[in-house]
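Asks: okay, predicted coordinates and the sequence, questions at the end:
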Amino acid sequence: MNGYKLDPRLENDSTSVMITGLCDLRLSRDARWPWLILVPRRAEITEIFELTPLDQVLLAFETELVAKALKEITGAAKINIGALGNIVRQLHVHVIARFEGDANWPGPVWGFGQADPYEDGKRDEFIAKLREALSS
């Protein structure tokens, strides 16, 4: 799609859940937190303001839908949303469910401890719940 290519680090650290109107919605492979990543399928974009005005609206809309679905299926105390991109420059938005008492609560998730991979069955079950929540 217009020269879009997923950054290899995002590809290695996450699994595609579904393609939305604008984004590749991905699940982080770190099971310590329900952690989703929206990657706009646009080439050479590193900042939200580089998107067209319509794509900016789509990104905000899709982020809201994903955050709401994540809160619904996890019952999280807080949903963290951020677009940092200091290491992976390709524009991507993190949507992370946080719980009191989770790994490093209330501190940030970035750079904390070692990633804990999903068991295949638990990952697949979570993805199925997420797809269902997003389709309703």
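Replies: Now that the structure is in, tell me what you want to look at.
Asks: contacts and neighbour counts: CA atoms only from here.
Replies: OK.
Asks: and for the lengthiest helix in the chain, what's in contact with it?
Replies: As assigned by DSSP state H, the longest helix anywhere in the chain is helix 53-74. Applying C-alpha atoms under 8 Å, 6 or more residues apart in numbering, the external contacts of helix 53-74 come out as 20-23, 34, 38, 40, 48-49, 76, 78-79, 93, 95, 97, 129-130, 133-134.
Asks: buried by neighbour count, from the residues you listed: which ones?
Replies: Buried members of those, counted by 16 or more other C-alpha atoms under 10 Å: 20, 22-23, 34, 38, 40, 48, 76, 79, 93, 95, 97, 129-130, 133.
Asks: alongside the first one, take a look at this:
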Amino acid sequence: MFQLHPRLAADTLPLGRLDLCEARLMNDCRFPWVILVPRREGITELHQLGKADQAQLLAESARVAAQLQSLGVEKINLGALGNLVPQLHWHLVGRRRDDPCWPGPAWGCGKSRPWNDADARTLLLRLRRGLGLGEERP
């Protein structure tokens, strides 16, 4: 049975469930940053997913990237590091030239700043609507 890694659960806010992935908002207001976690037990690498799931992950990544782009970001950084959290998960990070880490990577740059409740609710609602997930928490 699929279980979200505890570190991912602690570092993110629930966005919703796509067909394959659990979508989570990184709790760092410096960036609009979504993490996709395929709901498949024991998967640590992309090649371990079946071909259909690989295609679905790419499709869901494109949907999320389009929503991040609608927020006015200039670039979407995509990464799957997995060094601290072995469970397969993809980061989609919206970047702007004026963000505190530009042009370097968001990972390991400075100290994260948690979202305040109102801003988190506003962004989650906008992303949920754009992704067709409705307005309620998953």
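Replies: That came through fine. Because the structure is a prediction, the values reported are computed rather than measured.
Asks: hmm, back to that, among the buried ones among the contacts of helix 53-74 of the first structure, which lie within strands?
Replies: 23, 38, 40, 79, 93, 95, 97 (DSSP state E).
Asks: possible to save those as CSV with distance to F61 of the first structure?
Replies: Conversion of these to CSV gives the following (distance: C-alpha to C-alpha, whole Å):
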residue, distance to F61 of the first structure
C23, 11
L38, 11
P40, 12
I79, 16
V93, 12
V95, 13
A97, 18
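Asks: give the equivalent position in the second structure for K5 of the first structure.
Replies: Matched by TM-score structural alignment, K5 of the first structure corresponds to Q3 in the second structure.
Asks: picking up where we left off before, pull the most distant pair out of the buried ones among the contacts of helix 53-74 of the first structure.
Replies: I48 and K129 (28.5 Å; C-alpha to C-alpha).
Asks: list the residues that contact L20 of the second structure.
Replies: By C-alpha under 8 Å, 6+ apart, the neighbours of L20 of the second structure are 38-39, 53, 56-57, 60.
Asks: distance of the corresponding residue of the first structure for it relative to R89 of the first structure?
Replies: Alignment note: L20 of the second structure maps to L22 in the first structure; criterion TM-score structural alignment. Here L22 of the first structure is placed at a distance of 18 Å from R89 of the first structure (C-alpha to C-alpha, to the nearest Å).
Asks: residues near the counterpart of L54 of the first structure in the second structure, how many?
Replies: Using TM-score structural alignment, the equivalent of L54 of the first structure in the second structure is A52. For A52 of the second structure, the tally of surrounding residues (other C-alpha atoms under 10 Å) stands at 9.
Asks: kindly report the same for the one 5 residues further on.
Replies: The local packing count at L57 of the second structure equals 22, with neighbours defined by other C-alpha under 10 Å.
Asks: repeat that for E41 of the second structure.
Replies: The burial count for E41 of the second structure: 12, using other C-alpha under 10 Å.
Asks: show me what it lines up with in the first structure.
Replies: Using TM-score structural alignment, E41 of the second structure lines up with A43 in the first structure.
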